[in-house]
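[1] With the sequence up front, the predicted model follows.
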Amino acid sequence: MNTLFSALSETELRDYCHHNIDAFESWVRRLIDELFRIKYGSDYFNYQISDDLPLIKKEMRQRIEQRMSDNPTRFPRKIDAILIEDVMYFLCRDDLYAEHFKNILEPFFSGKEEARKVLERIIPIRNKLSHGNAISYHEAEQCICYTNDFIAVFKHYYDSLGKSREYNVPTFIRIKDCFGNDVIVDSTNQYKIYFTFPLGPKVQLRSGDSYKLWVETDPSFDNTLYEVSWGVTYYGNNIIKKGVGKTIEFAVENKHVSYSPTIIIVLTTNKEWHRHGTFDDSVEIRLEEILPPIEETY
């Protein structure tokens, strides 16, 4: 019995495994999305390699679209709705493996068949966790080891990419809030995200409401190498609240009514130089104007 796992409660053990599976899925979705966008374009889910060979088979596309339709806040992009079974299909399909994943997975894995076997061992453990069934210490150890193996491969790949970048610094990759909004920060919407857009995430606060959001950064960088700071302002530079960390939380009052709060989140590394002069990445979020409280009596 693993002494580390034996010291954990059943809930802690399950949370530990859940966390690792989530981390693995986050890494592999990012990898697949980036590689496919480069090769097949932003609409790669509908790409045809040849007349009789789609990049993504029809039944998979339909299932993914249904998952998005059923839970749009959880799956803001198609790639977010893929399962480990889909990951195995992408990573281990002969043509895709040779074109995209062989040089990344080898020599950490002997080949696509070993990668397939490892993924096949993760799936039943994932299923037990998803359905609330108990897992053994051995299954927990398998889950942690196998997902860590893949994460190490992905980190090595991104580390090697970083060495060839002009600016090898962390960036913001995702924003989630207490209303279920989930925004991917990429090259098309980075730096400024306006939550006032008609088609954007709707954030309408009233005086007395609290608002909370979380930012995610590139996981290939250690958290100790940078700091995230933030500030919430209204009517110019009047400050509602400011702080540090990846969790932003504040409340609005009567004096904020009719104004549109602006949230500015800044990432600054410990380096002596910075990508943008004094900082390395930033996101600006502008909310809807604050409405008055709903009065019970007049």
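    Received it, and whenever you're ready, just let me know what you need. Numbers count the residues shown, from 1 in each chain.

[2] From now on I want contacts and neighbour counts done on CA atoms only, so please keep to that.
    Noted.

[3] Identify the residue nearest residue 283 in space, chain neighbours excluded?
    Spatially, and ignoring its direct neighbours in sequence, residue 283 is nearest to residue 191 (4.2 Å; CA to CA, 6 or more residues apart in numbering).

[4] contacting residues around that neighbour?
    Residues counted as contacts of residue 191 (CA atoms under 8 Å, 6 or more residues apart in numbering) are 281, 282, 283, 284.

[5] okay, now the third one: neighbour count?
    For residue 283, the count of nearby residues is 21 (other CA atoms under 10 Å).

[6] cool, the last one as well?
    For residue 284, the neighbour count with other CA under 10 Å is 19.

[7] Looks like it contacts residue 195 (just checking).
    No: Residue 284 is beyond contact range of residue 195, at 9.8 Å (criterion: CA atoms under 8 Å).

[8] take a look at this one as well, against the first:
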Amino acid sequence: MALHLLDSNDVHNACRQRLETCELWLRRIIHDKLSAQFGADYIDGAILAGQPIFSQKAKDTAQKFSEKNPTQYSRPIDALLLDDLGAVLAKQEPYNNFFKDAFEQEFPWGKDHIRRIIKVLIPIRNALSHANGPTQSIHDLERALCYSSDIVKSLKIYYSKMAKNEKFPAPVFIRFSDNMGTLVYPAEAQFHYNVDAYSLHVEDEIRFEVEVDSSFSPSEYEIKWVVNNIYPAESGVGTSFNLKLTPRHVGEKFGLQVSLTTTNNEWHRFQNVDAYLTLNYEVLPTPR
């Protein structure tokens, strides 16, 4: 596609979103691999061949932002950006032991190949996240789109293979967010989360969104939303759901559930659905 023929704002937004998606997938593979080996505290506890996998800078960054905003950074890895993620993948022992099988199809030259690609992406990502984004050349933007897509493609292939080997090969939610700042990466197909970092208020207009494991096609499943404990309940379909809070939503535990059901299987992981998230919020009776 000839990027110079497109609106510059659209191109910059597309590149920014593609790079953010790339970061999301890198966080996912690092979290999945290292938490399985070292447990939930892998950022501080992951040591291989006598050396910590994460630098002290990365550890400090994760701790600082996780403590400052635990709702946004439900996992410490979510506070790390491309440079920290790339530094982990660029280490020989961690790459060979944990990440090679996820990248070798698209990056046959190993960690040096990955390191070179991420080194190119870091300044472009940083520029697009700040005021100097419009100064990026068309060549840089093309590289951002292509290189980040190569990383995501490699990881999608890996997770698609893994899904076929699962007991119940069905998609799951990999991210939940709302426009109030909540950002959650579900650890399991059946996941409950209490949003206690802030309260909602009557008249708030909330947009909830989910992202699904993209190794599965959207044509293979349907997503449904429903407000719990209220009759008649508001409901919706698709990856997003908008709701304006009214007095009937007030309470200590306003519940929202989003479920995913495959459309091409005769079975489902939880009998009726294949994945679901339940969120609880406190809704106060006074407007902001």
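    Everything's here; your move. Not measured: the values here are computed from a predicted model.

[9] which ones among the contacts of residue 191 of the first structure are found in strands?
    Those of the contacts of residue 191 of the first structure mapping onto strands are 281, 282, 283, 284, per DSSP state E.

[10] Looking for the alignment partner of the first one in the second structure.
    Residue correspondence, TM-score structural alignment: residue 281 of the first structure in this structure matches residue 275 in the second structure.

[11] pretty sure its match contacts residue 174?
    No: Residue 275 of the second structure is beyond contact range of residue 174, at 10.4 Å (criterion: CA under 8 Å).

[12] what residues are shared contacts of these two?
    Residues touching both residue 275 of the second structure and residue 174 (CA under 8 Å, 6+ apart): none.

[13] Who has more neighbours out of those two?
    The neighbour comparison of residue 275 of the second structure against residue 174 (other CA under 10 Å) goes to residue 275, with 23 against 19.

[14] Could you report the separation of the more buried one from residue 45 of the second structure?
    30 Å (CA to CA, to the nearest Å).

[15] And for residue 127 of the second structure?
    Residue 127 of the second structure is 32 Å from residue 45 of the second structure, where distance means CA to CA.

[16] again, but for residue 243 of the second structure
    41 Å.

[17] show me what contacts residue 146 of the first structure?
    Applying CA under 8 Å, 6+ apart to residue 146 of the first structure gives the contacts 118, 119, 122.

[18] which ones among those are found in helices?
    Residues of the contacts of residue 146 of the first structure located in helices (DSSP state H): 118, 119, 122.

[19] sorry, back to before: distance to residue 8 of the first structure for the ones in strands among the contacts of residue 191 of the first structure - can I get that in JSON lines?
    Below are these laid out as JSON lines (distance: CA to CA, whole Å):
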{"residue": "281", "distance to residue 8 of the first structure": "38"}
{"residue": "282", "distance to residue 8 of the first structure": "38"}
{"residue": "283", "distance to residue 8 of the first structure": "38"}
{"residue": "284", "distance to residue 8 of the first structure": "40"}
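
[20] Tell me, how many residues neighbour residue 43 of the first structure?
    9.

[21] aligned partner of it in the second structure?
    With TM-score structural alignment as the criterion, the equivalent of residue 43 of the first structure in the second structure is residue 41.

[22] Enumerate every residue touching that match.
    Applying CA under 8 Å, 6+ apart to residue 41 of the second structure gives the contacts residue 35.

[23] what do you get for residue 279 of the second structure?
    192, 193, 194, 195, 255, 256, 257.

[24] what about burial for those residues, which qualify?
    Among the contacts of residue 279 of the second structure, those scoring as buried are 195, 255, 256, 257 (criterion: 16 or more other CA atoms under 10 Å).

[25] which ones among those are found in strands?
    255, 256, 257.

[26] Alignment lookup: the second one to the first structure.
    In this case it means residue 256 of the second structure. Aligned counterpart of residue 256 of the second structure in the first structure: residue 263 (TM-score structural alignment).

[27] Residue 103 of the second structure now?
    Using TM-score structural alignment, the equivalent of residue 103 of the second structure in the first structure is residue 105.

[28] Its match - how many residues pack around it?
    For residue 105 of the first structure, the count of nearby residues is 21 (other CA under 10 Å).
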